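A.B. asks: Output the structure for:
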Amino acid sequence: MSESIEISASIVLYKENIKELEKTIESFLSIDLPKKLYLIDNTVDKQFDNVFINKQIEYIGFGKNVGFGMGHNMILNKIEKTSSFHLILNPDVIFSKEVIPTLIEALKRDPSVAMVAPRVLFPNGEHQFSCRRYPTILELFARRFKFFSGTFKEKISKGVYSDKDLSAPFFAEYLTGCFQLYRTRDLIDLKGFDERYFLYMEDVDICKKIDVLGKKKLYFPQVVIYHVLKKGSEKNLSLFLRHSLSIIQYFKKWKN
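C.D. replies: Next up, the predicted model:
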């Protein structure tokens, strides 16, 4: 019989900075709740096998890179009847042990909320725009090519809720995928991420799916996490092309 836990989490791994990953894992394991962490290893050589040994950690190695969304989806059948809440977590995030219990309480207060996310800061304390309106093609274009940012400054500003008080909770359109806390039942009903996205835009897509489910996403800045945010697609041509393909897939899917 499967053990019932309050909170499960999954981290998809691919050539991670081991020291950053250690801090992320330590953050999750510090929570004073029954918990389970799934490490999904997408490296070909199963780089993280037997690296983190703990009864609250389950390692899953595929021997190939199956992508972000499919990686997280692989454990849906494991959590469906065991956990009450599930955290989608990046391998470069640090948070205090009070963060998750506080967010769980926020979820419990409103059954219409499927997912909640905290305020996100860079490691140096600067604000990270983790809650956004759904992107337009022009906005994504301007954000990618900085020399156009002045022309579309107002559109970019609106996209990051510059007209909102970001120190107060509100229902956002899109919350970035570095830290998304779900009711497990809702994540199962959503069937997780759309696996057609190998990398990028799957977090925007699942927020759209929450809308279709008739539920909400809550931005809850009363608690804070720290996220490195590597911006790989701005530095690597292969990742840039993957990001571009995902953008095309996203707008094709949600064109109506």
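
A.B. asks: can we go C-alpha only for contacts and neighbour counts from here?
C.D. replies: Fine.

A.B. asks: Was I right to think residue 122 contacts residue 128?
C.D. replies: Yes. Between residue 122 and residue 128 there is a contact at 6.1 Å, judged by CA atoms under 8 Å.

A.B. asks: Return the list of helices and strands in contact with the helix or strand hosting residue 26.
C.D. replies: According to DSSP states H and E, residue 26 maps onto helix 18-29. Counting contacts by 3 or more CA pairs under 8 Å, 6 or more residues apart in numbering; DSSP states H and E, helix 18-29 is packed against strand 93-94.

A.B. asks: Pretty sure residue 103 sits against residue 116.
C.D. replies: Yes. Counting by CA under 8 Å, residue 116 is a contact partner of residue 103 at 6.7 Å.

A.B. asks: which residues of this structure fall in helices?
C.D. replies: 18-29, 68-73, 76-79, 99-109, 137-144, 153-159, 184-189, 202-213, 237-253 (DSSP state H).

A.B. asks: Let's have those helices in CSV, adding mean neighbour count and distance to residue 219.
C.D. replies: As requested, those are exported to CSV (neighbours: other CA atoms under 10 Å; distance: least, CA to CA, whole Å):
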stretch, mean neighbour count, distance to residue 219
helix 18-29, 17, 20
helix 68-73, 22, 22
helix 76-79, 16, 24
helix 99-109, 16, 10
helix 137-144, 16, 21
helix 153-159, 16, 15
helix 184-189, 19, 17
helix 202-213, 19, 12
helix 237-253, 15, 23
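
A.B. asks: can these go into a markdown table with extra columns for distance to residue 224?
C.D. replies: Shown next, in a markdown table, are those (distance: least, CA to CA, whole Å):
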| stretch | distance to residue 224 |
| --- | --- |
| helix 18-29 | 13 |
| helix 68-73 | 23 |
| helix 76-79 | 26 |
| helix 99-109 | 7 |
| helix 137-144 | 25 |
| helix 153-159 | 21 |
| helix 184-189 | 22 |
| helix 202-213 | 19 |
| helix 237-253 | 27 |
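
A.B. asks: circling back: where do the contact lists of residue 103 and residue 116 overlap?
C.D. replies: 181, 220 (CA atoms under 8 Å, 6 or more residues apart in numbering).

A.B. asks: between the helices of the chain, which gets nearest to residue 222?
C.D. replies: Nearest to residue 222, of all the helices of the chain, is helix 99-109, at 8.8 Å by CA to CA.

A.B. asks: Let's compare: structure for the following, please.
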Amino acid sequence: MTGRSVLVVTVTYDSTEAVRQFLASIPDAGESIGEVIVAENASSEALQTKAVAGAAGARFLPLSSNVGYGSGVAAAIDAASKPYDYILVSNPDVVLGRGSVDVLVAAAEERLDGGSFGPKILTSEGDVYPSARRLPSLGTGVAHALFGRVWPTNPWSMKYRAERESDQRRNAGWLSGACLLIRPSAYRDIGGFDLSYFMYFEDVDLGDRLGRAGWSNVYIPEAVITHSGAHSASRNVKRMERAHHDSAYRYLSRKYSGWYNAPVRLALRLGLWGRLWWISR
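C.D. replies: Next comes the predicted model:
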């Protein structure tokens, strides 16, 4: 290995069993891993999660309220005991593949222009999740939102998700925040995660701002992790759908922020409200 050090941070909310598996996967994921911090968003399972984190040798960081994903990540990074060469941000319902973190670090040492590096993400069924996507435009974003569930192979979703490009190293518009290696200098350069996003789209926004600041978002398929989707979001579907739609509007409305785009923003708001009603009815 390169001798580089990695800070690992995750954010939990009623995620005790999921984070147990995540923490168990860390020792085999890389020799570069140093400190591990579990930020807990004041859920009903806080005491159980504290016990699991302690047993795994991780630091437990209790937060006073549910501040959301990006804010939880930021709090964990700020609580690190020393500077690290890289930061691995991960959901708690992830199992890191053997050597996956070291592979990401080695890639980051080669690509000094890279601000973030994402692994290949497998579902619990073993399918490849399209985690390295293009930035959503008005056309592809709206079409994907409208047709992505009822017609998964529609051309707009296929273009946005870049599903046919899952086996090669490449630059992406943004990388899934489910598991992401970040260069600290790039993180500081853009001010970290935008804390106005409670959940969802904070990773889209991060990749967008990294790209505009001159950094690359690099997909590294040789690093493999599994994302089960087993944490609290899957148990609070309607609330998470609302959070997803609110964040989608926040991102797209900022992208089309000029006064002359007021009709576009209104159409986005109405369309997203309609979609939320349809899938939550």
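
A.B. asks: closest to residue 171 of structure 1 out of the helices of structure 1?
C.D. replies: Closest among the helices of structure 1, using CA to CA: helix 202-213, at 11.3 Å.

A.B. asks: how much does the closest one stray from structure 2?
C.D. replies: Following the fit onto structure 2, the mean deviation recorded for helix 202-213 of structure 1 is 0.7 Å by mean CA distance after the TM-score superposition for structure 1.

A.B. asks: elements contacting that helix?
C.D. replies: Using 3+ CA pairs under 8 Å, 6+ apart: helix 202-213 of structure 1 touches strand 174-175, strand 216-227.

A.B. asks: Apart from its neighbours in sequence, what residue is nearest the residue nearest the centre of structure 2?
C.D. replies: Residue closest to the average C-alpha location in structure 2 (CA atoms, centre = their mean): residue 177, at 0.9 Å. Excluding its sequence neighbours, the residue lying closest to residue 177 of structure 2 (CA to CA, 6 or more residues apart in numbering) is residue 203, at 5.2 Å.

A.B. asks: Show the contacting residues for the one you found.
C.D. replies: 174-177, 193.

A.B. asks: What lines up with residue 216 of structure 1 in structure 2?
C.D. replies: Counting by TM-score structural alignment, residue 216 of structure 1 corresponds to residue 216 in structure 2.

A.B. asks: so how many other residues sit close to the nearest residue to its match once chain neighbours are set aside?
C.D. replies: For residue 216 of structure 2, ignoring the flanking residues on the chain, the nearest one in space by CA to CA, 6+ apart is residue 114 at 4.5 Å. The number of residues packed near residue 114 of structure 2 is 23, by other CA atoms under 10 Å.

A.B. asks: State the distance from residue 114 of structure 2 to residue 102 of structure 2.
C.D. replies: Taking CA to CA, to the nearest Å as the measure, residue 114 of structure 2 falls 16 Å from residue 102 of structure 2.

A.B. asks: And residue 145 of structure 2, by the same measure?
C.D. replies: For residue 145 of structure 2 relative to residue 102 of structure 2 (CA to CA), the value is 35 Å.

A.B. asks: same check, this time on residue 181 of structure 2
C.D. replies: From residue 181 of structure 2 to residue 102 of structure 2 the distance is 10 Å (CA to CA).

A.B. asks: Residue 222 of structure 2 too?
C.D. replies: Residue 222 of structure 2 is 11 Å from residue 102 of structure 2, by CA to CA.

A.B. asks: Check residue 8 of structure 2 too.
C.D. replies: For residue 8 of structure 2, the distance to residue 102 of structure 2 - CA to CA - is 12 Å.

A.B. asks: Without its sequence neighbours, what residue ends up closest to residue 61 of structure 1?
C.D. replies: residue 41 is the one closest to residue 61 of structure 1 (CA to CA, 6+ apart), at 4.7 Å.

A.B. asks: ok so, going back, would you mind telling me which of the helices of structure 1 is nearest residue 226 of structure 1?
C.D. replies: Using CA to CA, the helices of structure 1 put helix 18-29 closest to residue 226 of structure 1, at 9.9 Å.

A.B. asks: what's the angle between the closest one and strand 216-227?
C.D. replies: Helix 18-29 of structure 1 and strand 216-227 meet at an angle of 130 degrees, taking axes from the mean of the first three to the mean of the last three CA atoms, to 10 degrees as the criterion.

A.B. asks: where does the residue nearest to the centre of structure 2 sit relative to residue 150 of structure 2, distance-wise?
C.D. replies: 25 Å.

A.B. asks: Equivalent analysis for residue 89 of structure 2, please.
C.D. replies: 31 Å.

A.B. asks: Would you mind telling me which of these two has the busier surroundings?
C.D. replies: residue 89 (22 against 10).

A.B. asks: quick one: contacts for residue 144 of structure 2?
C.D. replies: Counting by CA under 8 Å, 6+ apart, residue 144 of structure 2 makes contact with 154, 156-157, 160.

A.B. asks: mind running it again at 6 Å?
C.D. replies: Contacts for residue 144 of structure 2 (CA atoms under 6 Å, 6 or more residues apart in numbering) come out as 156-157.

A.B. asks: rewinding a little: give the full set of residues in contact with the residue nearest to residue 216 of structure 2.
C.D. replies: 215-217.

A.B. asks: Kindly reformat those residues as CSV containing distance to residue 136 of structure 2 and neighbour count.
C.D. replies: Below are those laid out as CSV (distance: CA to CA, whole Å; neighbours: other CA atoms under 10 Å):
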residue, distance to residue 136 of structure 2, neighbour count
215, 18, 19
216, 17, 24
217, 15, 27
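
A.B. asks: closest to residue 24 of structure 2 among the residues you listed?
C.D. replies: Closest to residue 24 of structure 2, out of all of those and judged by CA to CA, is residue 217, at 27.7 Å.

A.B. asks: I'd assumed residue 172 was in contact with that closest one.
C.D. replies: Yes. Counting by CA atoms under 6 Å, residue 217 of structure 2 touches residue 172, with 5.4 Å between them.

A.B. asks: Kindly state which residue of structure 2 is aligned to the residue nearest to residue 61 of structure 1.
C.D. replies: Per TM-score structural alignment, residue 41 of structure 1 is aligned with residue 40.

A.B. asks: Closest one of the contacts of residue 114 of structure 2 to residue 82 of structure 2?
C.D. replies: For the contacts of residue 114 of structure 2, the nearest to residue 82 of structure 2 is residue 215 (24.2 Å; CA to CA).

A.B. asks: That closest one and residue 174 of structure 2: what is the separation?
C.D. replies: Residue 215 of structure 2 is 11 Å from residue 174 of structure 2, by CA to CA.
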